[in-house]
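Chemist: coordinates only, sequence not included:
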């Protein structure tokens, strides 16, 4: 399991009775690929086989529940520094599946440069565990992000002291789309992610889900002149 990563200096909005928009993102698969498997309609090939890839946020990532919105402008997932299996397209023939998605483990994504729609609360964001992405060729090509149980936790301080845990009971699947290009993109649109909030006054403890939107550029970290591509 990947060691937890803590990121301070971000902000989150909390309001009594309001939902909290905090989830993990972007991430790429292990925690759960049931969504992609259910959509399996044919063969999938991811190339280049055996190449590492990285994901970098383009634009903004937003996390929203009710009137509460948290916006981050920096996020990403990079290959393991030790050259491990994270963010690696499987080597041939594992980069092809005759009847379903091709999956890869990914490094837990990091988030920073975050602001909220209301000031006064600071947050430390920790991501951990086995994240993954499952790519299924189709029209459109789908990208199912697997978030492990408790893989994204926000601890707040200031006007409210709260702990927000995404995927609190079971691993969560976040289904988006993958578009080939230079660079290729992974787009998440209005994905619902379960959360659990605990804490005292000012914590939205009745919130059970948040909505996530983000677009990531997915590039070839082994050969920058190449591109990560999904075909049938």
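Modeler: In hand now; what should we look at? Being a predicted model, the structure only gives us computed values, none of them experimental.
Chemist: alpha carbons only for contacts and neighbour counts from here, please
Modeler: OK.
Chemist: what separates residue 75 from residue 113, distance-wise?
Modeler: 9 Å (C-alpha to C-alpha, to the nearest Å).
Chemist: Give me the more crowded residue out of the two.
Modeler: Per other C-alpha atoms under 10 Å, whichever of residue 75 and residue 113 has more neighbours is residue 75, with 23 against 14.
Chemist: Spatially, what comes nearest to that one if we skip its sequence neighbours?
Modeler: Counting by C-alpha to C-alpha, 6 or more residues apart in numbering, residue 75 lies nearest to residue 111, which is 4.6 Å off, once chain neighbours are set aside.
Chemist: I'd say the one you found and residue 70 touch.
Modeler: No: applying C-alpha atoms under 8 Å as the test, residue 111 and residue 70 come out as separate, 11.3 Å apart.
Chemist: From the contact counts, what lies against the lengthiest strand in the chain?
Modeler: Ranked by residue count under DSSP state E, the longest strand found in the chain is strand 184-199. Applying 3 or more C-alpha pairs under 8 Å, 6 or more residues apart in numbering; DSSP states H and E, one finds that strand 184-199 contacts strand 162-166, strand 172-179, strand 209-220.
Chemist: Put this next to the first one:
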């Protein structure tokens, strides 16, 4: 991970998958005109335990919708590369990198896998392929927030049967979706009704006019380095 949890966690969604940037501008007008107020500076964030690896396991179901087609999956996981220590994916940065005095902590994660998926269309099955390095980012607050980023073309959903469609998320570049973080045992990373750009190709029954997809997904976040510990976000 970078100076922060560095998915480049999220560089999220996935609606079908995945940004988190805030910009402040100071507008100046003619003499005697007041300047616009700058945007508030983000507060501090610390993710612990520093240096520990974590895993994300689906809590409930993940749903993806493009046009009139809805895909529901019951299995999804993002796990560290085995053996532990192979790379920085799914790893909280070592101190002091696990703390950001004025913003989020972020880092890379392995792409979540999706399986046991079904569609809302009779006679149509679905399979999802994910690639590349994804990212996750968390910001302490009330409530704490999170972002998940998928790389360009890093999420591809294909249907087969009565309708053969291919839905590609983030077709033109990295896409990030915003969600929430809740500390707990385990802690949870959630995204509800978020949207990501997509392209859809295929024949009859495929929502080829859709340019975005919405998804909802929640993950339980567990400590792989020390299963007795909890991954926690504080200020």
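Modeler: Yep, it's here. Please read all numbers here as calculations on a predicted model, not as lab measurements.
Chemist: Any idea what the TM-score comes out to?
Modeler: Put the two chains on top of each other and the TM-score (TM-score structural alignment, normalised by the length of structure 1) is 0.83; 205 aligned residues with a C-alpha RMSD of 1.9 Å.
Chemist: residues of the longest strand of structure 1 that come out buried?
Modeler: 184-188, 190-197 (16 or more other C-alpha atoms under 10 Å).
Chemist: got CSV for those, with distance to residue 50 of structure 1 too?
Modeler: Below are those laid out as CSV (distance: C-alpha to C-alpha, whole Å):
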residue, distance to residue 50 of structure 1
184, 17
185, 19
186, 20
187, 23
188, 25
190, 32
191, 30
192, 32
193, 31
194, 33
195, 35
196, 38
197, 40
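Chemist: any chance you could map the helices in structure 1?
Modeler: Per DSSP state H, structure 1 carries helices over the ranges 34-38.
Chemist: Would you check how far apart the residue lying farthest from the centre of structure 1 and residue 157 of structure 1 are?
Modeler: Here structure 1 reaches farthest from its C-alpha mean at residue 201, the gap being 29.2 Å by C-alpha atoms, centre = their mean. Using C-alpha to C-alpha, residue 201 of structure 1 is found at 12 Å from residue 157 of structure 1.
Chemist: next one: residue 85 of structure 1
Modeler: 36 Å.
Chemist: Residue 208 of structure 1 pairs with which position in structure 2?
Modeler: The alignment partner of residue 208 of structure 1 in structure 2, by TM-score structural alignment, is residue 211.
Chemist: nearest spatial neighbour of its match, skipping sequence neighbours?
Modeler: residue 198 (5.1 Å).
Chemist: rewinding a little: so which of the helices and strands packed on strand 184-199 of structure 1 gets nearest residue 6 of structure 1?
Modeler: Residue 6 of structure 1 lies closest, by C-alpha to C-alpha, to one member of those: strand 162-166, at 13.9 Å.
Chemist: name the helices or strands packed onto the closest one?
Modeler: Against strand 162-166 of structure 1 (3+ C-alpha pairs under 8 Å, 6+ apart) you get strand 152-158, strand 184-199.
Chemist: Tabulate those strands (CSV), appending distance to residue 63 of structure 1.
Modeler: Formatted as CSV, those follow (distance: least, C-alpha to C-alpha, whole Å):
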stretch, distance to residue 63 of structure 1
strand 152-158, 12
strand 184-199, 9
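Chemist: Looking at the ones you listed, spot the one closest to residue 137 of structure 1.
Modeler: Nearest of those (C-alpha to C-alpha): strand 184-199, 13.0 Å.
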